[in-house]
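S.K.: Here is a sequence together with a model predicted from it:
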Amino acid sequence: MRSPERTRNVPGALGRAAAGALVLVAAVSGCSAPGDGDGSGAGGRSAARPTPKPTPEWKANPSSIAAVGDSITRGFDACSVLADCPEASWATGNDPLVHSLASRLLGDARAAGRSWNFARTGARMADLPGQMEEAAAQRPELVTVMAGSNDACRATAGAMTPVADFRAEFQRALKELRARSPKTQVYVSSVPDLLRLWEQGRGSALGRRIWSLGVCPSMLADPQALDAPAVTRRQTVRKRVVAYNDVLRDVCGKDPLCRYDGGAVFRYPFTAEQLSRWDWFHPGKDGQARLAELAHRQVTAAAPPKP
């Protein structure tokens, strides 16, 4: 016969055993109480989940344009010797022979009041943050960038801008824009192939004489020399331009509103007829028109070009 004390303890023991069994079943089945880690709240309602931030949509028809960069965007030597000619700029000019990007997108009448050119002859990538600050103040829907030629065109190949510095300044320029005008789109042109320009201009005696005055000496000095040091020097400059373009592609690729041209300008087969007759280096009006055409094709494309 059981003692009264043991009989009174039976319900408590059974309760503990049942509770233990329920815990075991819950652990095996993976069940949990409503609102306790199963994604549901009070009354079985699903807990709210954060909505993913949508990717900004690229506008193929921006209503205003600002340009930053160097002498190419200023139209240097496109109209007269040793002078800027912004009216012939591929980005914002109004010369009908060029039919600039601004004219193609905005129309000639509107382009005059809705486009700005902040490029500077002689500018390098280190100058781009300041230009970008000026551009951002206008809140343009599109900013065009063409910079890097002067970073490669130095007195010697050894004086070219280091790639790490080039990257840091380009990143700073985009950061400057985003701080002041976060919704502005950016079109980035690749740096032209300077070796191609040497190949096209070296056949002109007048061009060689002009080059001897100091036009891009890292590439164009001693243009007739074909010895090993001269070939090595030119290839060194070209490799640096390729590295700059890699930077432009990589940095731009991290910004959802930035579109790199995929190397279109670098690959374009400029001819001697498309170069300025005053320096055989900068684009003439025909060359500026080709740059405008390439830019328009990239800006209005449904998707960015494949790298």
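M.R.: Received, thanks. All of these numbers come straight from a predicted model, not from anything done at the bench.

S.K.: From here on, just use CA atoms for contacts and neighbour counts.
M.R.: Noted.

S.K.: Do you have the strands of the stretch 201-307 of the chain handy? List them.
M.R.: 258-260 (DSSP state E, counting those that start in this stretch).

S.K.: can you map out the helices along it?
M.R.: Assigned by DSSP state H, counting those that start in this stretch, the helices in the stretch 201-307 of the chain fall at 205-211, 217-220, 228-253, 264-267, 285-299.

S.K.: Residue 96 versus residue 106, what's the distance?
M.R.: Distance, residue 106 to residue 96, by Cα to Cα, to the nearest Å: 14 Å.

S.K.: what does residue 5 give?
M.R.: Residue 5 sits 109 Å away from residue 96, taking Cα to Cα as the criterion.

S.K.: Show me the residue at the heart of this structure, geometrically.
M.R.: Centroid-nearest residue in the chain, with Cα atoms, centre = their mean: residue 252, separated by 3.2 Å.

S.K.: Presented hereafter is structure B, for comparison with structure A:
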Amino acid sequence: MGKRGWTLLLAGLALLAIACEGAAGAGPGPSSRPSGGLVSMAALGDSITNAFASCLAPSPCPRNSWATGDGTKVGSHYKRLLKDNPGLRGNNHNYAAANARADALAGQASAAVKASPQYVTVLVGADDACRGSLADMTPVETFRRQVDQALAVLREQAPGARVLVASIPDVNRLWEIGHTNTLAVKAWNFGVCPALLAEPTSTAPDVVDRRKAFGARVDAYNEQLAAACRAYGPRCRADGGAVHRVRFTLDMVTAQDFFHPNATGQGALATAAWQGAPTW
């Protein structure tokens, strides 16, 4: 090759190097996503999210979870996200635990961040309300502080994660649809959510007032969950009360306790809580 040919070749290589360097420095456009998309998600909360009793046995059945379930009966958030995020397969981590109240949430968050989740769901509060009596329920201020502590763990140790905070289901709705059902009443008399469901057929004024106070406490918790999410910042999305607005029927809860959502109920929760792909 002559001198002129070498000169042209070197000039071309220089231009190519400059172009490549510019492309590397520019990074992906605003609407592009890293190759593979989401590769890890986690769920925090109580027995609702671990799908307790949804597989007939009175034990957790996470394959039916509205959040991380990978079974065939529920269109979970995991399964919805998996369609466009193949790298997520098998990385659906569920840290929700039976009887977990807000004071357990920070510990769950600490475990979850080890999985480097990019999407985290939070559903907590039913067990803070479902105590032995109204006096035993978690105070609203304490509930908010404990939720804030858990969200702080996520913000500090998984700052890139998108967080979905779901509202607490309308537990009073279960009493409304079940207190005239003999099987439901029998199940509740074994001590299911006594702050609400004790004496389920009674119309005594103090019992009626107790049910109203229970509902008001759940409403207060939901207000604090939404406020905590706003305080977290733009990477947190609340469901706007969508889960609380689900109108449960008796065929959406388990036959063991007429309280926990069965697979149908879990599917309804998944649809209500879904806010689309977590790109906020």
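M.R.: Perfect, I can see it now. A quick note: this is a predicted structure, and the numbers were derived from the prediction, not measured.

S.K.: thinking again about what came up before, neighbour count: residue 106 and residue 96 of structure 1, which is higher?
M.R.: residue 106 (20 against 13; other Cα atoms under 10 Å).

S.K.: just to revisit the earlier point, TSV please, covering the helices of the stretch 201-307 of structure 1 and showing distance to residue 177 of structure 1.
M.R.: Output for the helices of the stretch 201-307 of structure 1, formatted as TSV (distance: least, Cα to Cα, whole Å):
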stretch	distance to residue 177 of structure 1
helix 205-211	36
helix 217-220	32
helix 228-253	13
helix 264-267	23
helix 285-299	18
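
S.K.: Minimum distance to residue 78 of structure 1: which of those has it?
M.R.: Residue 78 of structure 1 sits nearest to helix 285-299 of all the helices of the stretch 201-307 of structure 1, at 5.7 Å, using Cα to Cα.

S.K.: Touching stretch 119-132 of structure 1 from outside, list them.
M.R.: Applying Cα atoms under 8 Å, 6 or more residues apart in numbering, the external contacts of stretch 119-132 of structure 1 come out as 67-74, 76, 84, 118, 147-151, 166, 169-170, 172-174, 176-177.

S.K.: so that stretch corresponds to what in structure 2?
M.R.: Mapped onto structure 2 using TM-score structural alignment, stretch 119-132 of structure 1 spans residues 96-109.

S.K.: What is the neighbour count of whatever residue of structure 2 lines up with residue 199 of structure 1?
M.R.: Aligning on TM-score structural alignment places residue 199 of structure 1 opposite residue 176 in structure 2. By the criterion of other Cα under 10 Å, residue 176 of structure 2 has 12 neighbours.

S.K.: Residue 176 of structure 2 in helix, strand or coil?
M.R.: Following DSSP: H, G, I helix; E, B strand; the rest coil, residue 176 of structure 2 is assigned to helix.

S.K.: Okay, residue 166 of structure 2 and residue 101 of structure 2: tell me how far apart.
M.R.: Distance, residue 166 of structure 2 to residue 101 of structure 2, using Cα to Cα: 15 Å.

S.K.: Next one: the residue nearest to residue 201 of structure 1 when sequence neighbours are not counted from residue 108 of structure 1, what distance?
M.R.: Using Cα to Cα, 6 or more residues apart in numbering and skipping the chain neighbours, the partner closest in space to residue 201 of structure 1 is residue 280 (5.6 Å). Here residue 280 of structure 1 is placed at a distance of 29 Å from residue 108 of structure 1 (Cα to Cα).

S.K.: can you list the residues that contact stretch 186-194 of structure 2?
M.R.: Residues outside stretch 186-194 of structure 2 that contact it (Cα under 8 Å, 6+ apart): 130, 131, 132, 133, 197, 198, 199, 200, 256, 257, 258, 259.

S.K.: Just tell me the aligned range of that stretch in structure 1.
M.R.: Across structure 1, the stretch matching stretch 186-194 of structure 2 (TM-score structural alignment) is residues 209-217.

S.K.: End to end on the matching stretch, go ahead and measure it.
M.R.: Span of stretch 209-217 of structure 1 from end to end, Cα to Cα: 12 Å.

S.K.: for that stretch, which positions count as buried?
M.R.: Using 16 or more other Cα atoms under 10 Å as the test for burial, stretch 209-217 of structure 1 gives 211, 215, 216, 217.

S.K.: mind putting the residues you listed in JSON lines, distance to residue 259 of structure 1 included?
M.R.: Shown next, in JSON lines, are the buried residues of stretch 209-217 of structure 1 (distance: Cα to Cα, whole Å):
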{"residue": "211", "distance to residue 259 of structure 1": "33"}
{"residue": "215", "distance to residue 259 of structure 1": "30"}
{"residue": "216", "distance to residue 259 of structure 1": "28"}
{"residue": "217", "distance to residue 259 of structure 1": "31"}
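
S.K.: Just name the closest of the residues you listed to residue 16 of structure 1, please.
M.R.: Using Cα to Cα, residue 216 comes nearest to residue 16 of structure 1 of the buried residues of stretch 209-217 of structure 1, at 89.3 Å.

S.K.: Run a quick neighbour tally on the nearest residue to residue 278 of structure 2 once chain neighbours are set aside.
M.R.: Counting by Cα to Cα, 6+ apart, the nearest residue to residue 278 of structure 2 once its immediate chain neighbours are dropped is residue 162, at 6.1 Å. As a burial measure, residue 162 of structure 2 scores 22 neighbours (other Cα under 10 Å).

S.K.: What is the equivalent residue in structure 1 for residue 162 of structure 2?
M.R.: Here residue 162 of structure 2 is matched to residue 185 in structure 1, going by TM-score structural alignment.

S.K.: So that match is in contact with residue 252, correct?
M.R.: No - applying Cα atoms under 8 Å as the test, residue 185 of structure 1 and residue 252 come out as separate, 10.8 Å apart.

S.K.: For the two, list the residues in contact with both.
M.R.: 258, 259.
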